[in-house]
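# 3D model of this:
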Amino acid sequence: MNWKAKTLLHKGTPRIAVYFEKNTELIARIKTFADARWSPNKKYWHLPDTEANRLHFKLPLAHTLVPNAEGIASIETFKRYLLSKRYSPNTINTYSDALKSFLTFCNTKAVKDITNEDVIAYNNDYILKNKFSSSYQNQIVNAIKLFFKIVKETSIEIEKIHRPKREKVLPNVLSKEEVKLIINSPTNLKHKTMLSLIYSCGLRCGELLALQPHHIDSKRNIVLLKNSKGKKDRIVPLSPKILELLRNYYKVYKPKTYLFEGQEAGTPYSDKSLQSVLKQALNKAGIKKPATLHWLRHSYATHLLESGTDLRYIQELLGHNSSKTTEIYTHVSTKSIQQIKSPFDDL
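Below is the predicted model:
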């Protein structure tokens, strides 16, 4: 195979980066790996740092990479539990890999003998020592808490497992002028419609690509989002301008199964292709910021807040479980900040 691989940290999470020249056959091969992702910024594919993936790419195995026999059996039991609870395949993979990492660290102990002190030691001697991100540490905590809830005999006190202090990272927001430049850049009607719909309804990338023609209710001027994050349905308002754009799009493309289909009829447009659409739009608009599709969702929420929309409605429109998640947009809204006069102006 004409590819090279190495272990690294991708956004603070241990992954295996795979490099190769653009090749249709190799892209198809890499997509067969669970949780294979393309990084547009780093220009590499990356996979979970697992024993199987290390063996496949002939990378050296870490000395503590394998849990003991009981740990391996426990991980399989955990997977079956998650499957029965109807967790998504991505969540099952993420939590299973997280649990494997922890049980590998504790591979000299029986599961029933693992204590809260072991969790602290794991955080200090593995997570912090390797400079993994707090979000990765939080994934581990989620997996540990969930796993030990189903273990019959345990020394772990679940409620005493602490989470890392969250980093206060503000969402990235574009101005209305920048959004306008982005959505007006594509000459392709499908590309323009996709970017416009993401911003106008505050959609996640996956929510847009899962849309089907009948999810657009032109009579009630709403979009129905089925089985979104957290397996929740919700509705969002559909603006008259978007409805007109969608009608023009529908006349030209006549989608059948999905609202936005790939090259083959009946298959959804790929998220990687959509990311490429945004990248081309940014280049054409002359915007140098490293914007992602999620920036459009953040911008939608912030612009709603700045126009006076109640935070409770924004929470509902975005599908947030907690109001605390939505409140972060109050920290990036410039409506109140711009009214503050700097003392520098009086000098």
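# From now on I want contacts and neighbour counts done on CA atoms only, so please keep to that.
OK.
# ok, Ile314 - contacts?
By CA atoms under 8 Å, 6 or more residues apart in numbering, Ile314 lies in contact with 301, 304-305, 326.
# go with 6 Å
Not one residue lies near Ile314 by CA atoms under 6 Å, 6 or more residues apart in numbering.
# And the one 3 residues further on, by the same measure?
Taking CA under 6 Å, 6+ apart as the criterion, Leu317 is in contact with Val236.
# I believe it is in a helix; please confirm or correct that.
Yes - the assignment for Leu317 is a helix, going by DSSP: H, G, I helix; E, B strand; the rest coil.
# Ser299 and Leu317: what is the separation?
Using CA to CA, to the nearest Å, one gets 13 Å for the distance from Ser299 to Leu317.
# who touches both of the two?
Joint contacts of Ser299 and Leu317 (CA under 6 Å, 6+ apart) do not exist.
# what about the strands in the stretch 1-150 of the chain?
Along the stretch 1-150 of the chain, the segments classed as strands by DSSP state E, counting those that start in this stretch run 4-10, 13-19, 37-39, 44-48.
# Please provide the structure for the following sequence as well, for comparison with the first:
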Amino acid sequence: MRIHLRKRVSQLSGDSTAKGTKKMSSLYLAFQAPRQKTRYEWLKLYVYESPKTNLEKEHNKETMQLAESIRAKRMLDFQTTGNGFASSEKGKISFLEYFRLLAEKKADISNGNGGNWKRTYEHLKDYCNGADYTLESIDDRFLDGFKDYLSKDISRRGKGNINPNSALSYFNKVRASLREAYINKMIRENPCARIKGIKGKETHRQFLTFEELKQLVATPCDNELLRKAFLFSALTGLRWSDVRAMTWDKISYSEASAWTINYTQKKTKGSEVLPVSEQAIRVLGERLPGDQEIFDGLKYHTWMNEQLQNWVDEAGIKKKITFHCARHSFATLQLANDTDIYTVSKLLGHKHLKTTEIYTKVIDRKKIDAAKRIPELI
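As a prediction, this is how the structure comes out:
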């Protein structure tokens, strides 16, 4: 499928000069696919045929940019769904180009996860080594080879081999792309159905204890907005993306249910009603206009995590902490205070209980109690 931006001269009334009506061109898209009739989409956008003034030239520039963005969006939709291609042509799309466009689409939805999609694309490009694989050519051999590549390749950050969990994430992105292609009938079968995934490595989830959180509260932080956001996450279990998008109109109070947050998870797109404590609300400070972001201006980057680590260090806590550790801290504190795992799972917005069970390995009260049962020997 090729999509061309074209224009056709037309006379439009309403833009007249002393010398008569100026000539303008109407912009449209031409959709061309092999062995199919060309079809057109009129954009209802117009440019001056012979712009004279700076205003007319600026109008043409902005209109052409808008038209080009529409063309790019249509191309992205076609590449990632296969719509508009004849059945025999869908599988002949370049797999790398399909994945690149899909990665861009995912990046628009989620900043963090979008980065993983982009890194996966870079690894795929290296693995293909200039070869132009089509969607329909992706088979067991290709996928097994990519798994082997991920197990041996150097990290794109240049710090040794790829971490097993990163390799798992990258391979899962490829599987997801092929599953989506199969659902959209771009390929006749999903080759991943026959391929085993990559086994991840169990990782230690760093968290802060209740005493350590008290130390943080008592320690000044150079970035007050970061301080509020981290403590709010630790008291609610919300992810960074949901904390960053928090507004007061999502927070409500009633006699029956006290404080609750009604929001849509950025990661899963699931709608949630989250009960929260009064102290979590106190952390936010003065109530702002409803649709104003509470943490407006706070950005997730290396510098922010450095500020967070400096705060942790100043509190005398000897741990490597990132923002996501606040969510881990919430989960482990709930389990440590005998909240049942099903309830914790719901509070975290997990779809599967198995995801929450990871936290039981972080702090298992039964193991701690068992260790204390041994009588004093010394």
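# where does the TM-score land?
TM-score of the superposed chains, computed with TM-score structural alignment, normalised by the length of structure 1, equals 0.65; 269 aligned residues with a CA RMSD of 3.4 Å.
# one step back: among the strands of the stretch 1-150 of structure 1, which comes closest to Leu225 of structure 1?
Evaluated with CA to CA, the strands of the stretch 1-150 of structure 1 place strand 37-39 nearest to Leu225 of structure 1, the distance being 24.3 Å.
# quick revisit: out of the strands of the stretch 1-150 of structure 1, which gets nearest to Thr309 of structure 1?
When these are compared by CA to CA, strand 37-39 sits nearest Thr309 of structure 1, at 34.8 Å.
# In structure 2, what stretch matches that closest one?
On structure 2, no counterpart of strand 37-39 of structure 1 exists by TM-score structural alignment.
# Asp125 of structure 1 - how many residues pack around it?
By the criterion of other CA atoms under 10 Å, Asp125 of structure 1 has 12 neighbours.
# what's the answer for Ser277 of structure 2, then?
Neighbourhood size, Ser277 of structure 2 [other CA under 10 Å]: 12.
# Alignment lookup: it to structure 1.
For Ser277 of structure 2, the residue aligned by TM-score structural alignment is Ser239.
# Equivalent analysis for Leu27 of structure 2, please.
For Leu27 of structure 2, no residue is aligned by TM-score structural alignment.
# in what helix or strand does Leu27 of structure 2 lie?
strand 20-32 (DSSP states H and E).
# So which elements touch that strand?
Judged by 3 or more CA pairs under 6 Å, 6 or more residues apart in numbering; DSSP states H and E, strand 20-32 of structure 2 is in contact with strand 2-17, strand 39-48.
# Determine which stretch of these is the most buried.
strand 39-48 (a mean of 15; mean count of other CA atoms under 10 Å).
# Onto which residues of structure 1 does that strand map?
Aligned by TM-score structural alignment, strand 39-48 of structure 2 falls on no residue of structure 1.
# Packing partners of that strand?
Identification of packing neighbours for strand 39-48 of structure 2 by 3+ CA pairs under 6 Å, 6+ apart yields strand 20-32.
# Now with 8 Å, please.
strand 20-32, helix 54-81 (3 or more CA pairs under 8 Å, 6 or more residues apart in numbering; DSSP states H and E).
# Present the ones you listed as a markdown table; the columns should include distance to Glu202 of structure 2.
Putting those into a markdown table (distance: least, CA to CA, whole Å) gives the following:
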| stretch | distance to Glu202 of structure 2 |
| --- | --- |
| strand 20-32 | 49 |
| helix 54-81 | 33 |
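# now those in CSV, with distance to Ser169 of structure 2 and mean neighbour count?
CSV is the format used below for these (distance: least, CA to CA, whole Å; neighbours: other CA atoms under 10 Å):
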stretch, distance to Ser169 of structure 2, mean neighbour count
strand 20-32, 36, 18
helix 54-81, 20, 16
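# got the contact list for stretch 167-174 of structure 2?
Contact with stretch 167-174 of structure 2 is made by 116-117, 119-120, 146-147, 150-151, 197-200, as judged by CA under 8 Å, 6+ apart.
# Just the buried ones among these, please.
Using 16 or more other CA atoms under 10 Å as the burial test, the contacts of stretch 167-174 of structure 2 include 116-117, 119-120, 146-147, 150-151, 197-198 as buried.
# Closest to Asn223 of structure 2 out of the residues you listed?
Looking across these and measuring by CA to CA, the closest to Asn223 of structure 2 is Asn116, at 28.0 Å.
# Just tell me what that closest one corresponds to in structure 1.
Correspondence of Asn116 of structure 2 to structure 1, assessed by TM-score structural alignment: Thr94.
# Tell me the spacing between the residue nearest to that match when sequence neighbours are not counted and Pro164 of structure 1.
With CA to CA, 6 or more residues apart in numbering as the criterion, Thr94 of structure 1 has its nearest non-adjacent residue at 7.7 Å, and that residue is Gln139. Distance, Gln139 of structure 1 to Pro164 of structure 1, using CA to CA: 10 Å.
# try Ala110 of structure 1
For Ala110 of structure 1, the distance to Pro164 of structure 1 - CA to CA - is 26 Å.
# my read: Lys266 of structure 2 touches Val243, true?
No - Lys266 of structure 2 is not in contact with Val243 according to CA atoms under 8 Å; the separation is 9.9 Å.
# got the contact list for Glu167 of structure 1?
Per CA under 8 Å, 6+ apart, neighbours of Glu167 of structure 1: Ser134.
# helix/strand/coil for it?
Here Glu167 of structure 1 is coil, with the state taken from three-state DSSP.
# and what of Val223 of structure 1?
Val223 of structure 1 ends up strand, using three-state DSSP.
# Could you pull up the residues touching the equivalent of it over in structure 2?
Aligned counterpart of Val223 of structure 1 in structure 2: Ile261 (TM-score structural alignment). Going by CA under 8 Å, 6+ apart, Ile261 of structure 2 touches 250-252, 272-276.
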